[in-house]
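S.K.: Any chance you can model this:
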Amino acid sequence: MSIVFTLAPYHVLGFSLLYGTTTFHSYISSPIAFKVLPRKEFGVLQKHIFPGYFLAQSVGPILIGLTAPYTLATAGIASLVVSSLGGLVNYAYLLPKTQGIKEQRLALNEDEAAEPSAEMKKLTSQFGKFHGLSLLFNLVSFLGLTVYGFQLTKGLLKTIPK
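M.R.: Model prediction:
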């Protein structure tokens, strides 16, 4: 039977795509964009990227688990569940929360050169709190995928004839 009709290549490619996307966006492209774009433009960029990104982190690990070409060990299942939950918390709770706070800050329409109002300081503090939580859950998703990468390697090595 052709490899095209097996789960293995789709499993490996799906894992590679999700792991690469998570790593690249979290630790390479976002920090660069933050440094080179003005704050508002950076916010617009992230507003358009995050819904798809966090949805992929939520659903991707499930699809990876469903395409496993071998029986998943408990550690493999657990790492995919942890990764998926990290993305889901970001997608369903933290993303709407941070976007709402950003919209409230924009509605205040304060001059960035002036001293921020008490309301702006409060919103900035809230944003920092929820953004920090989002970074934490993004890290949880990344670490879940990293652990799964080792489970994937272990599972694939078991399929190689000795």
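S.K.: alpha carbons only for contacts and neighbour counts from here, please
M.R.: Noted.
S.K.: helix, strand or coil for residue 111?
M.R.: coil (DSSP: H, G, I helix; E, B strand; the rest coil).
S.K.: any idea how far it is from residue 105?
M.R.: Distance, residue 111 to residue 105, using CA to CA, to the nearest Å: 11 Å.
S.K.: Compare these two and say which is more crowded by neighbours.
M.R.: When residue 111 and residue 105 are compared on other CA atoms under 10 Å, the one with more neighbours turns out to be residue 105, at 18 against 8.
S.K.: Which helix or which strand is home to the more buried one?
M.R.: Using DSSP states H and E, the element containing residue 105 is helix 95-108.
S.K.: In that helix, which of the residues would be classed as buried?
M.R.: Buried positions in helix 95-108, judged by neighbour count with 16 or more other CA atoms under 10 Å: 95, 97, 98, 101, 102, 105.
S.K.: And for residue 48, the neighbour number?
M.R.: Residue 48: 10 neighbours (other CA under 10 Å).
S.K.: This structure: helices as residue ranges?
M.R.: 8-24, 30-36, 39-66, 74-89, 95-108, 118-159 (DSSP state H).
S.K.: Now do the buried residues in the third one.
M.R.: Translated: helix 39-66. So for helix 39-66, counting by 16+ other CA under 10 Å, buried means 43, 51, 53-58, 60-65.
S.K.: separation between residue 64 and residue 17?
M.R.: Taken as CA to CA, the span from residue 64 to residue 17 is 10 Å.
S.K.: same check, this time on residue 26
M.R.: From residue 26 to residue 17 the distance is 14 Å (CA to CA).
S.K.: ditto for residue 9
M.R.: Computed as CA to CA, the residue 9 to residue 17 distance reads 12 Å.
S.K.: Go ahead and confirm residue 143 touches residue 83.
M.R.: Yes: in this structure, residue 143 is within contact of residue 83 by CA atoms under 8 Å, at 7.2 Å.
S.K.: How about the contacts made by residue 91?
M.R.: 51, 54, 55, 58 (CA atoms under 8 Å, 6 or more residues apart in numbering).
S.K.: got a list of what the first one touches?
M.R.: Right, residue 51. 91, 95.
S.K.: repeat for the third one
M.R.: By CA under 8 Å, 6+ apart, the residues touching residue 55 are 87, 88, 91.
S.K.: Neighbours of the second one, how many?
M.R.: Think residue 88. The burial count for residue 88: 22, using other CA under 10 Å.
S.K.: Could you also give me the structure for this next sequence, so I can compare it with the first?
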Amino acid sequence: MATYHALVVLASACMLIFLGTTTEATSTTHPYASFIHLASVGAWFGISFWVTFVAGVLLFKYLPRHQFGSVQGKIFPYYFALSLVLTSLALASWVHLEGGLDLLAAIKSGNEDGKVVACLGGAALLSALQLLVLGPCVTKAMEARNKKEKEEGFADTTSKVGRSPELLQLGAEFARMHGLSSTANLLVFLGALFQLYVLSAKHVTFATMAPTVAKATFWPWS
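M.R.: Take a look at the predicted model:
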């Protein structure tokens, strides 16, 4: 618990450092801002891809159902915390590299920077929602369902035949919360994919990102 709370504090501190040292009146950027942006987006995409499409699938395939849920319940708080840190760093470093954007004004404008800010900001907010709300709710619902399944002798089967109405209700609640969390996770992953496309469309290198990000020559919405 303390570890991923510390990561959240780290993300907040990094955002304040970046956003507080860049204004619209100056194009001066932190010497490592481009590296931090590329590293945060790359790590964000990497952990999202691994947890969603590799580790999760393999654990589900090879572990007993209840054990799989317990392992995921231990992994996800750290996964969501890292997602929050990385998306926050990606957002803050992008704003920093662009010379200090007005976030709300950029989003309302609907231009390229606005779409990027909306994507990165949305991913950060969803990561925070996962960490603070959806993740704990999924774990709580899973533990309640698993406990009732053990009491009724359904720990090793997914069959609904013979289950009590209470157990069916607990299963439905878990499915609902898990569906919301999975949807949020997929959106965060798509956010990373989108930002990678943005960077590739801008032909980004360390040289072209600093002191300001090169303007795109091709955008999917242009």
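S.K.: Got a TM-score for the pair?
M.R.: Superposed pair, TM-score by TM-score structural alignment, normalised by the length of the first structure: 0.85. Supporting alignment: 158 aligned residues with a CA RMSD of 2.4 Å.
S.K.: could you dump the buried residues of helix 95-108 of the first structure to CSV with distance to residue 134 of the first structure?
M.R.: As requested, the buried residues of helix 95-108 of the first structure are arranged in CSV below (distance: CA to CA, whole Å):
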residue, distance to residue 134 of the first structure
95, 8
97, 10
98, 9
101, 14
102, 14
105, 18
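S.K.: For those residues, work out which two are farthest apart.
M.R.: 95 and 105 (15.4 Å; CA to CA).
S.K.: Quick one: map residue 29 of the first structure onto the second structure.
M.R.: Applying TM-score structural alignment, one finds that residue 29 of the first structure aligns to residue 55 in the second structure.
S.K.: correction: residue 84 of the first structure
M.R.: By TM-score structural alignment, residue 84 of the first structure lines up with residue 124.
S.K.: can you tell me which residues contact its match?
M.R.: Here residue 124 of the second structure is in contact with 83, 84, 87, 88 (criterion: CA under 8 Å, 6+ apart).
S.K.: For residue 74 of the second structure, give its distance to residue 68 of the second structure.
M.R.: 10 Å.
S.K.: And for residue 188 of the second structure?
M.R.: 23 Å.
S.K.: Residue 89 of the second structure too?
M.R.: 31 Å.
S.K.: Tell me how many other residues crowd residue 6 of the second structure.
M.R.: Per other CA under 10 Å, the neighbour tally for residue 6 of the second structure reads 12.
S.K.: Counterpart of it over in the first structure?
M.R.: Counting by TM-score structural alignment, residue 6 of the second structure has no partner.
S.K.: measure residue 6 of the second structure to residue 76 of the second structure for me?
M.R.: 16 Å.
S.K.: What residues of stretch 125-138 of the first structure count as buried?
M.R.: 126, 127, 130, 131, 134, 137, 138.
S.K.: Can you give me the stretch of the second structure that that stretch aligns onto?
M.R.: Here stretch 125-138 of the first structure aligns to the second structure at residues 172-185, judged by TM-score structural alignment.
S.K.: what's the matching stretch in contact with?
M.R.: Under CA under 8 Å, 6+ apart, the answer for stretch 172-185 of the second structure is 48, 126, 127, 130, 134, 135, 137, 138, 141, 142, 145.
S.K.: show me what contacts the second one?
M.R.: Just to be clear, that refers to residue 126 of the second structure. Residue 126 of the second structure neighbours (CA under 8 Å, 6+ apart): 184, 185, 188.
S.K.: How about the last one: what's its closest non-neighbour residue?
M.R.: Spatially, and ignoring its direct neighbours in sequence, residue 188 of the second structure is nearest to residue 123 (5.0 Å; CA to CA, 6 or more residues apart in numbering).
S.K.: One more: residue 108 of the second structure?
M.R.: residue 114 (6.9 Å).
S.K.: Give the equivalent position in the first structure for that neighbour.
M.R.: In the first structure, residue 114 of the second structure lands on residue 74 (TM-score structural alignment).
S.K.: Kindly report the same for residue 147 of the second structure.
M.R.: Match for residue 147 of the second structure (TM-score structural alignment): residue 107.
S.K.: Ok, residue 71 of the second structure next?
M.R.: Residue 71 of the second structure maps onto residue 45 in the first structure, by TM-score structural alignment.
S.K.: What of residue 90 of the second structure?
M.R.: Here residue 90 of the second structure is matched to residue 64 in the first structure, going by TM-score structural alignment.
S.K.: Compute the distance between that match and residue 48 of the first structure, please.
M.R.: Taken as CA to CA, the span from residue 64 of the first structure to residue 48 of the first structure is 25 Å.
S.K.: so residue 19 of the second structure touches residue 98, yeah?
M.R.: No: the pair residue 19 of the second structure / residue 98 is not scored as a contact, 10.8 Å apart, by CA under 8 Å.
S.K.: higher neighbour count, those two?
M.R.: Neighbours were counted for residue 19 of the second structure and for residue 98 using other CA under 10 Å; residue 98 has more, 23 against 19.
S.K.: do you know how far the more buried one is from residue 206 of the second structure?
M.R.: Relative to residue 206 of the second structure, and taking CA to CA, residue 98 of the second structure is found at 14 Å.
S.K.: How many neighbouring residues does the counterpart of residue 20 of the first structure in the second structure have?
M.R.: Taking TM-score structural alignment, residue 20 of the first structure has residue 46 as its aligned residue in the second structure. For residue 46 of the second structure, the neighbour count with other CA under 10 Å is 14.
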